[in-house]
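Visitor: mind looking at a prediction? Sequence and model below.
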Amino acid sequence: QSFPWCPSSVPLEKAAKGKLQKQICQVVLDHFEKQYTAELGDAWSRVRDVLTSPWCWQHAVLLNRFSPSPGLESSLAGQGYHPAFPAALPYLPAAFRCYSRAAPGRFPAQKHQPGRLKEYYLLNAASLLPVLALEVKDGERVLDLCAAPGGKSVAVLQCACPGYFHCNEYDDLRSRWLEQTIESFIPDPVINLITVSKLDGRQIGDLQPEFYDKVLVDAPCSNDRSWLFSADPQRAVLRLMQRKELSCLQFQLLRSAVEALRPGGSLVYSTCTLSRAENSDVINLILSSCSNVVPVDISGMARGVSQEFTFLSGMQQHELLVLPEKGRAWGPMEENMPEHLSGVKQGCREDQKSRLLGRIF
């Protein structure tokens, strides 16, 4: 199949397949085949077809409200893009504008230019769901615990203006990437509200206990899309051997995030892997080990965006797992939403307890 907006006259699938199919790392694919057939059943074959076919991947365009571009939206519409999130989400801010289309391909990227703001950010639309679920409000204290490369931090600032926004990234190289992203999208008056740090995320809960209204944990994970195209088979084998250690790190990060969350605050945990061990198992361990944390039903949000995304059925009400499929090749993205109720644990009044629980259910 070819598309009129593709610069090459050669059919896109044929050209890309010959070039990219060779890059698939067979040892990773074999590992995923065994694990995800067991965990996803029949859905895995459809997901596999998308993950191993980069020519059918899609990219959404998140507009930067701090650098509006005349004619950009009409240009997007002329190329088949449409607003990605419907009015069915009542809390979606008017300033939040994202466009997507069913056809594969990527809108031209903008280069970083010091002193000049970019007009849009290209991303997998599923990566916006954790930000939307967090429902950040103006003036709130917000922590993005594992913030690089910065797309979700940028998305948060399209939704609201936090009173204090802490963007943390432990890895030195990724932290510099995060700083460049923020510099590319956020103007000086707003950038003064942002603190970028390189702290060990496992320690932030001890350093800033019960400080934040909202916390996002976009945890380090076995990124299914990138791992499938590992260029070094030996490194891929090592990654797979170390994969089981990730869930331990994720639990430690999540526990630290819970400790950093104020009583009544909200937290979203997300990954870009299908792995049950890195998703449901981590959340279930937190819920069973932290009596001051309760899950939040986000099934309403799932219904509101069901035209854009395919979700795995049978998930708990506080979980969403986005499954990529052709025409809606977003994901994988796992999202969970617990809420911190340490005010209840500390012995708050019965009317306070009811108010907190009422907000959840």
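Guide: Happy to help now that I have it.
Visitor: please make it C-alpha for all contacts and neighbour counts, starting now.
Guide: OK.
Visitor: what's stretch 301-311 in contact with?
Guide: Residues outside stretch 301-311 that contact it (Cα atoms under 8 Å, 6 or more residues apart in numbering): 84-86, 88-89, 126, 133, 320-325, 328, 330.
Visitor: and with 10 Å instead?
Guide: 84-90, 100-102, 125-126, 129, 132-133, 300, 317, 319-325, 327-334 (Cα atoms under 10 Å, 6 or more residues apart in numbering).
Visitor: distance between it and the chain's centre?
Guide: Counting by Cα atoms, centre = their mean, to the nearest Å, stretch 301-311 is centred 15 Å from the centre of its parent chain.
Visitor: list the buried ones in it?
Guide: Met301, Ala302, Gly304, Val305, Glu308, Phe309, Thr310, Phe311 (16 or more other Cα atoms under 10 Å).
Visitor: follow-up on the earlier one: which of the contacts of stretch 301-311 are buried? Put it as a ChimeraX command.
Guide: Only the buried entries of the contacts of stretch 301-311 go into this ChimeraX selection, using 16+ other Cα under 10 Å:
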select :84,85,100,101,102,125,126,129,132,133,319,320,321,322,323,324,325,327,328,329,330,331,332,333,334
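Visitor: okay, one more to line up with it:
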Amino acid sequence: MMKLTARCKYKSGKKVCKTVLQHFDAQYSKELGEQWHSARDVLLNPHSWQYGVLLNRFSDLTNLKQGLTALGYRSLLPQVYPESQTHTAHFPLQCYIHRDPVHLPKQVHHPGWLKQYFLLNAASVLPVLTLDVKEGENVLDLCAAPGGKSLAILQMTTPGFCHCNEVDKHRYNWLVKTLESYVPATLQHLLSVTHLDGRSIGSERPGAYDKVLVDAPCSNDRSWLYTPDTHRLKERAQLPVLQKELLCSALTAVRPGGVVVYSTCTMSCAENQLVVEAVLASYPGVELLDLTQEFIDLLSDHFCFARLHLPVGQLVIPKKGKTWGPMYVSLLKRLY
């Protein structure tokens, strides 16, 4: 195993787009109130951003946990999980976090060797935990690139079938490389990696899946704040249309009685709560499910949950000492 060395990680050479920041100030002050101020401080200080380490159960993890512990990392999740949220008592998903903004080096892929860990924003595991895939279930990750959530699903269980889709060609290639670097050849037959428009998968494969994850394209607040192209603000206004279409496709693709998780990495109400509300109002036979308070309490030691004006889903927002997020998640059940 490689020698673990953690170092501070921060982005240099990037400047905040003042136009985007002014837009965020106007929107999020209204939507998040006082909580926007703490989130704003984190977003404007990449030096403070923290990074999670998702372990790969398919790789040789000899001494890795001990090495992470020696560096000050700790497990994000307990070994026992509340049964009120899931029937799975044991928690195989292993994600380690650090209280400081340290960063492990990325591992380079070598033929015949599987990477030991995947670096991610730890809040990214929230949609996967909410989806709660069980052994043998057929699952669709509708917008899967770069592959972290697909990988997290495979860390929790061995599905009957895992369909990973990505419409963007560059991101599709990224997704393929990720899965090749982490998943053993003996399990590759469980995977289908496609380059399709997610809006059409529901009509092409109605009722084919037990569970579907829609980690939708969104105006990623962390990256957009440092993007000088202000034309993206116009694109932001159009995103909810695409997001609704993807969510409707997912609800068609899931079987009656199955569940869909909708998630984004933005704090925007228009792309989160309002998208879910619009789909609930227009798509018959769909029920909004609440995440249990026990589930929220379990993660509140590490995540800061927003006090939403609209009680539709949950939103993790960054704050000092808990810089994870943004990550919005909503759980829907198809009744018939």
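Guide: Yes, it's here. Treat the numbers as computed from the prediction; the structure is a model and nothing was measured.
Visitor: and the TM-score between these chains?
Guide: Remark: TM-score between the superposed chains equals 0.93 [TM-score structural alignment, normalised by the length of structure 2]; 326 aligned residues with a Cα RMSD of 1.7 Å.
Visitor: now the element after the longest helix seen in structure 2, going C-ward?
Guide: What stands out as the longest helix in structure 2, according to DSSP state H, is helix 232-253. Moving toward the C-terminus from helix 232-253 of structure 2, the next helix or strand (DSSP states H and E) is strand 254-264.
Visitor: mean shift of that following strand relative to structure 1?
Guide: Following superposition, strand 254-264 of structure 2 is found to deviate from structure 1 by 0.3 Å on average (mean Cα distance after the TM-score superposition for structure 1).
Visitor: could you point out which element follows that strand?
Guide: With DSSP H and E, the next secondary element past strand 254-264 of structure 2 is helix 273-282.
Visitor: neighbouring contacts of that next one?
Guide: Counting by Cα under 10 Å, 6+ apart, 239-245, 247-248, 251, 262, 267-270, 286-288, 308-315, 328-332 sit against helix 273-282 of structure 2.
Visitor: what's the average distance for it when superposed on structure 1?
Guide: Comparison of helix 273-282 of structure 2 with structure 1 after fitting gives an average deviation of 0.5 Å (mean Cα distance after the TM-score superposition for structure 1).
Visitor: what's the matching range in structure 1 for that helix?
Guide: Counting by TM-score structural alignment, helix 273-282 of structure 2 lines up with residues 280-289 of structure 1.
Visitor: return the set of buried residues in that stretch.
Guide: Ser280, Val282, Ile283, Ile286, Leu287.
Visitor: so where in structure 1 does the longest helix of structure 2 end up aligned?
Guide: So helix 232-253 of structure 2 sits over residues 239-260 in structure 1, by TM-score structural alignment.
Visitor: helix, strand or coil for Ala15 of structure 1?
Guide: What DSSP: H, G, I helix; E, B strand; the rest coil gives for Ala15 of structure 1 is helix.
Visitor: count of neighbours near Arg359 of structure 1?
Guide: 9 (other Cα atoms under 10 Å).
Visitor: go on, Leu239 of structure 2?
Guide: Leu239 of structure 2 has 17 neighbours, counted by other Cα under 10 Å.
Visitor: excluding its backbone neighbours, what's nearest it?
Guide: Nearest residue to Leu239 of structure 2 in three dimensions, chain neighbours excluded: Cys218, at 6.6 Å (Cα to Cα, 6 or more residues apart in numbering).
Visitor: what sits against that neighbour?
Guide: Cys218 of structure 2 touches 224, 235-236, 239-240, 242-243, 263-268, 271-272, counting by Cα under 10 Å, 6+ apart.
Visitor: Ser247 of structure 1 versus the aligned partner of it in structure 1, what's the distance?
Guide: By TM-score structural alignment, Cys218 of structure 2 lines up with Cys221 in structure 1. Applying Cα to Cα, to the nearest Å, the value for Cys221 of structure 1 to Ser247 of structure 1 is 8 Å.
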